[in-house]
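> Whatever this is, show me its structure:
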Amino acid sequence: MQIDITTNEALAEICASAENQPFITLDTEFIRERTYYPVLALIQVSWPGQGPLLIDPLKVTDWDPFHVLLKNTDIVKVLHSSRQDLEIFYNQMGSIPQPIFDTQIAASMCGLGDQISYAALISKTLGIQLRKGDSFTNWLQRPLTDAQIRYAQDDVRYLPDAYDKLVALAKSQGRLNWIREETAAQLTNDLFNPDPAGLWRKVKKVGQLKEKDLVVLQGLAIWRDQKARELDKPLRFVLSDEVMVELAKMDKLTLDQLKSRRGIHPKFVQRHGESLQETHARARDLPRSQWPKLKESKNRGPSDKAEALADLAWILIKEIAHKANMAPANIILKRDLAPFIDATLSGKDTTKFAISHGWRKEMVGSLLVSLMEGRMIIKVESQHITWEELT
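So this is what the prediction gives:
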C-alpha cells in the first residue's frame, strides 16, 4: 500500500476534482515532540463518492491549489476534534479553513456525548467498529507500513457518512444552526495567535510567586515563547516551567547565577544568557502599575438573591440539559450563573455572558427571565423536575 498523492501535479488534480463538492473531510498526522511547530507528516482527505486519499507533505511543494480549496467558502470542511489539524493549516496559510464542521462539537450538541472520540462517533452514527491502531507512531518514516496507511485512511473513510448522519440528526432536533454558531465561536484564528502578555498564566506553579515576581515571569514567558518560535523548539527545551519560576523569584539575574542553575545547559547561557538577563532586568524595573495580577480584583459579589436564584436556575438548567442529552456546562458554567443573574437583576450589561446570545439564549434564556421575574413554578412530578411559566 502506498501514499496516493506525492507530486504537485497529482495534488492539483484532486483539488480540481473536489472544487464542486458540497463538503470535504480532512485529517492530518504530525509529529511535534521536539519542535515548537507541528511537523506535518500526512494529510487525509475524502468527499462523497471519493474514498480516502493520502497526501504526502514530504514530497509535495506547491500547496496553492490545496489552500484555494481550503479557503473556498462554498465547501464545508469536515473534521473531528479539529483544533490541532486547524493549527497545521493556520501555520501554512495564516488563517484557518472556512466554513468548518467539527463532528465532535456537533456530536455533543446532538446529545451523542461530550468530547466523543472518533471511534465512538463512527460506532454511534454508523454502527461500525473501527480497528484498533497505534496512533503514536512515526508518521515521518517512509515508506509507511500497511497498518499505518489503513489507520490513516480510516480517519476519513467514514467521515462523509457520519457527517450526513449528524446533519440529519441536527436538522431533526432543530440544532444545525446551533452547531454552526458554536463551531464558529470555538474555532477562530485567535486560537493560534494568543496574547503574549497572558502566556505566563500557563506556567506551572505560578501560584508560588509573589505579586512583584509575576511581572518578571510575564517577561520571561514572552521571551521564552519568542525564542522557542525562533529555534523551532518546544518551550520546555528553552526553559522549563520550574526554572522559569525560580528565575522569576530572583531580584537580580547574573550570568554566573544562570551558569550555576540546574536545568540550564552552559551552551544555552553562552548563546542566550545576556538576552535573558536583559529581559529579567527590564521586567524587574517595571512600575507596580504594570504588574499583572494572578487574580483580577473583584467587585462586589453576586447578591444573596442572585445566589439563591442561581441555585434554583441550576436545577432548571440541569433538567433542560438532561432532556437534550447535553452537559449543563456546555450551556453555562455554574460559577457564571450567579454573576449573570445578578447583572440581569441589576440592569447591567450581560453581553459578556455566552448565555445572552444565540442558541444558549434560545434554549434557556426566556425560561431564566421568567424565573427571575417570578413567573415560573418548578416542581417534582413522578420523580422528574417540571416547570410551568405563568402568564
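
> For the rest of this, base every contact and every neighbour count on C-alpha atoms.
Noted.

> Tally up the residues packed near Trp387, please.
The number of residues packed near Trp387 is 15, by other CA atoms under 10 Å.

> hang on, it is in a helix, isn't it?
No. If the criterion is DSSP: H, G, I helix; E, B strand; the rest coil, then Trp387 is strand and not within a helix.

> Just want to check the distance between it and Arg360.
Here Trp387 is placed at a distance of 18 Å from Arg360 (CA to CA, to the nearest Å).

> Next: Pro194.
The spacing between Pro194 and Arg360, counted by CA to CA, is 26 Å.

> same check, this time on Val216
40 Å.

> more crowded one of those two?
Neighbour tally, Val216 and Arg360, criterion other CA under 10 Å: the higher count belongs to Val216, 28 against 16.

> isn't that one right up against Ala283?
Yes. Between Val216 and Ala283 a contact is recorded at 5.0 Å, counting by CA atoms under 8 Å.

> what residues are shared contacts of the two?
When contacts are counted by CA atoms under 8 Å, 6 or more residues apart in numbering, Val216 and Ala283 are jointly contacted by no residue.

> tell me the centre residue of the chain?
The structure's the chain has its C-alpha centroid closest to Arg83; by CA atoms, centre = their mean the separation is 5.1 Å.

> Which residue comes closest to it once chain neighbours are left out?
Leu187 (7.2 Å; CA to CA, 6 or more residues apart in numbering).

> List the contacts of Asp232.
Asp232 makes contact with Thr35, Tyr36, Tyr37, according to CA under 8 Å, 6+ apart.

> Now do the strands in this structure.
When secondary structure is read from DSSP state E, the chain shows strands at 23-31, 39-47, 50-55, 76-79, 100-102, 376-381, 384-389.

> for these, which one sits closest to Pro287?
Distances from Pro287 to each of these were compared by CA to CA, and the smallest falls on strand 39-47, at 40.8 Å.

> buried sites along that closest one?
Across strand 39-47, burial judged by 16 or more other CA atoms under 10 Å covers Val39, Leu40, Ala41, Leu42, Ile43, Gln44, Val45, Ser46, Trp47.

> One more: stretch 127-139?
Neighbour-count burial for stretch 127-139 flags Trp139 (criterion: 16+ other CA under 10 Å).

> One more sequence to fold, the one below, so I can look at both together:
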Amino acid sequence: MPASAPEPETVGPDPTPGGPVPLIAPREGTPAPLETPAELADAVARFAAGTGPVALDAERASGYRYSQRAYLVQLRRAGAGTVLIDPLPLADLRSLDEAIAEAEWVLHAASQDLPCLAELGLRPRRLFDTELAARLAGFERVGLAALTEQLLGFTLEKHHSAADWSSRPLPESWLTYAALDVELLVELRDALAAELERQGKHEWAAEEFAALVRWGAQPPRQRADPWRRTSGIHRVRGARAQARVRSMWYARDAIAARRDSAPGRVLPDAAIIAAAELDPKDERTLLTLPGFGGRSVRRLARTWLEALNEARQLPDTALPVSPPVEGPPPPHRWAERDPVAAARLARCREVVTGIAAAHTLPPENLIAPDSVRRLAWTPPEEISIATVAEVLRGYGAREWQLALLVADLTAALAEPA
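Sure thing, here's the model as predicted:
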C-alpha cells in the first residue's frame, strides 16, 4: 500500500500463531448440485426464510465454451446454508430471484458474474462487491483468497478457477472449491464494510455499488466490428489483408458458435493473422503456417481457404474502412496534434494521481481514465466548477468522485497554457 495510506485493520478472527488456517471444506459439508424443479423449489423456500445478505458466485467455462453462460451457481445465506445449482437442466432461476429480491447480494468482482446471472433471471436490487470495496479501502491485493486470508485468517485454494465448468459430472473437489467461494463471503463483506466505515468511505462504496446494479440491469452492448480485436491485427497492413482477417474471423466464429466452443480452440488468433499476411492459395501452403498443424484445424482447411478466397474476390468498395474515431486520439499523439491539450491532460492526470494517493485509492477507481482524457481534449467552453461537473457527470462520474475532483480539475483546466 502507499506509504501515506492508513493500514487496513484486520477484522474477524485473528490468524493462529502458526499462520492462516486453510479452509478445506464447507462447514455443513459439500452439497450436491440441485438439478430438478423440486430441488430448486426447496432451495427457494429455504432462502426466502433465511436472513441477512446472500452470498453469490457463478462458474463459467471461459476458454472452453463459446458463450459466457453460468455452468454452476453458488449461494449461501444465514438460516439457509449453502446451495449449488446446476442451471443446465433448469429453465431459469426467476423464482429464486423473487425469493431474495429484497436482500443485499454479496459478490466478488460482480461485473464478471452479473451478465451470466442475468441470463438466468438473477438481477440484484442491492449488492456489495467485495473486490471493489477492497479497492476503495486501499488494499493492494484484492483477490478473494488474498482478502480472506488478510481479513479473516483463512486461506482458500484457487486452483480450479480456470477449470472447464461445463463438463459433467463435476468432480467432488471442484464442488468443494465452488462452495468455499461463498463460505465466508458475507463475513468478508462485514469486515470490508467496517474498514470502509473506519476510513469514511462507506458512502462512496454505496454509490459505486448502486452504479453496478444499474449497469447489470442493462442489456449487453454488441461490439461493432469484433474482428478488429483479433490479437496481432496491428501487424496486418492494408484493407485487403484486413478483409482476410475479417473473413476468417467470421468463419471461425460461426463454427465456434455451432460447436459451443471457445473460438481460440477452433483456430488461434495467431493462425488468422499468419494467413491474412501470407494469403495462401492452396491447402499445402496453408497447412505450413503457424497454428494450422492441429488435426481439427486441418480438417477445416477448405473452410479457411474459402474464407480467404471470399476476401480475395471482394470489390474495393467492400473492403474494411477505418472506423470513425470516437473521442480523443491516443495520448501519445497529443503533443504533436495539440500541445495545449497535452499540457491540460498532464495537469489533470497530476490532479487525479495526487488526490487518489491522498485518499488511498487506485486512480482508475477515483475516475475513469477515459473521462479525464475526454475532459482534457474537449473542455467546456466556459470552464467552471459547474460546467466541469456537468461534463464528468455525463461521462458517468459519481457524486463522491465529483466532490473530490471537480475543484482541482477546474483549476487545472483553467491554468494558462
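
> Superposed, how do the two chains score by TM?
Overlay of the two chains. TM-score (TM-score structural alignment, normalised by the length of structure 1): 0.74; 364 aligned residues with a CA RMSD of 4.0 Å.

> number of nearby residues for the residue nearest to Arg83 of structure 1?
Using other CA under 10 Å, the number of residues around Leu187 of structure 1 comes to 19.

> swap in Arg375 of structure 1?
Using other CA under 10 Å as the criterion, Arg375 of structure 1 is surrounded by 14 other residues.

> Same check on Trp359 of structure 1?
18.

> Was I right to think it contacts Trp178?
Yes. Using CA under 8 Å, Trp359 of structure 1 is in contact with Trp178, at 5.4 Å.

> quick one: what's aligned to Ala137 of structure 2 in structure 1?
Correspondence of Ala137 of structure 2 to structure 1, assessed by TM-score structural alignment: Cys110.

> what's near enough to touch that match?
Leu166, Leu169, Ala170, Gln173, Arg175, Ala324, Asn325, Met326.

> Specify which member of the residues you listed is nearest to Trp291 of structure 1.
Relative to Trp291 of structure 1, the closest of the contacts of Cys110 of structure 1 is Met326; by CA to CA it sits at 40.4 Å.

> Now which residue in structure 2 aligns to that closest one?
In structure 2, the residue equivalent to Met326 of structure 1 is Leu361, according to TM-score structural alignment.

> cool, Phe101 of structure 1 as well?
Using TM-score structural alignment, Phe101 of structure 1 sits opposite Phe128 in structure 2.

> Excluding sequence neighbours, find me the nearest residue to its match.
Leaving aside its chain neighbours, Phe128 of structure 2 sits nearest to Val106 (4.8 Å; criterion: CA to CA, 6+ apart).

> Which residues are in contact with that neighbour?
When the contact criterion is CA under 8 Å, 6+ apart, the partners of Val106 of structure 2 are Pro53, Val54, Ala55, Leu56, Leu127, Phe128, Asp129, Thr130, Leu185, Val186, Arg189.

> do that again at 10 Å, thanks
Residues near Val106 of structure 2 by CA atoms under 10 Å, 6 or more residues apart in numbering: 53-57, 75-76, 124, 126-130, 182, 185-186, 188-189.

> Next: Asn330 of structure 1.
Applying CA under 10 Å, 6+ apart, one finds that Asn330 of structure 1 lies in contact with Ser108, Met109, Asp114, Ala321, Arg360.

> From Ala41 of structure 1, how far off is the match of Ala137 of structure 2?
33 Å.

> Which of the residues in stretch 314-329 of structure 1 are classified as buried?
Trp314, Leu316, Ile317, Lys318, Glu319, Ile320, Ala321, Ala324, Asn325, Met326, Ala327, Pro328.

> Contacts made by that stretch with the rest, please.
Counting by CA under 10 Å, 6+ apart, stretch 314-329 of structure 1 makes contact with 107-114, 173, 310, 313, 330-335, 337-338, 363-364, 367-368, 371, 378, 384-387, all of which sit outside it.

> which of those residues count as buried?
Of the members of these, the ones counted as buried by neighbours, 16+ other CA under 10 Å, are 107-114, 310, 313, 331-332, 337-338, 363-364, 367-368, 371.

> Can you show me the helices along the stretch 201-350 of structure 2?
Counting by DSSP state H, counting those that start in this stretch, the segments of the stretch 201-350 of structure 2 that form helices are 202-217, 239-259, 263-266, 269-278, 283-286, 295-299, 301-313, 334-337, 339-358.

> Distance to Glu157 of structure 2 added to these, as CSV?
As requested, those are arranged in CSV below (distance: least, CA to CA, whole Å):
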stretch, distance to Glu157 of structure 2
helix 202-217, 27
helix 239-259, 32
helix 263-266, 27
helix 269-278, 32
helix 283-286, 43
helix 295-299, 34
helix 301-313, 42
helix 334-337, 46
helix 339-358, 32
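
> closest one to Pro37 of structure 2 among the ones you listed?
Closest to Pro37 of structure 2 of the helices of the stretch 201-350 of structure 2 is helix 202-217 (CA to CA; 25.7 Å).

> And that closest one, what does it pack against?
Contacting helix 202-217 of structure 2 under the criterion 3 or more CA pairs under 10 Å, 6 or more residues apart in numbering; DSSP states H and E are the following elements: helix 110-119, strand 127-129, helix 130-136, helix 185-199, helix 399-414.

> Among those, show me which one is buried the most.
strand 127-129 (a mean of 25; mean count of other CA atoms under 10 Å).

> circling back to that earlier point, considering the contacts of Asn330 of structure 1, which are maintained in structure 2?
Retained in structure 2: Ser108, Met109, Ala321, Arg360, out of the contacts of Asn330 of structure 1 (criterion both residues aligned by TM-score structural alignment, their matches' CA atoms under 10 Å).

> Pull the number of nearby residues for Lys252 of structure 1.
Other residues near Lys252 of structure 1 number 12, with proximity taken as other CA under 10 Å.

> Would you enumerate the residues in contact with it?
With contacts defined as CA under 10 Å, 6+ apart, Lys252 of structure 1 is in contact with Gln277, His280, Ala281, Arg284.

> If we use 7 Å, what do you get?
Lys252 of structure 1 makes contact with Ala281 under the criterion CA atoms under 7 Å, 6 or more residues apart in numbering.

> Fine, thanks again, bye for now.
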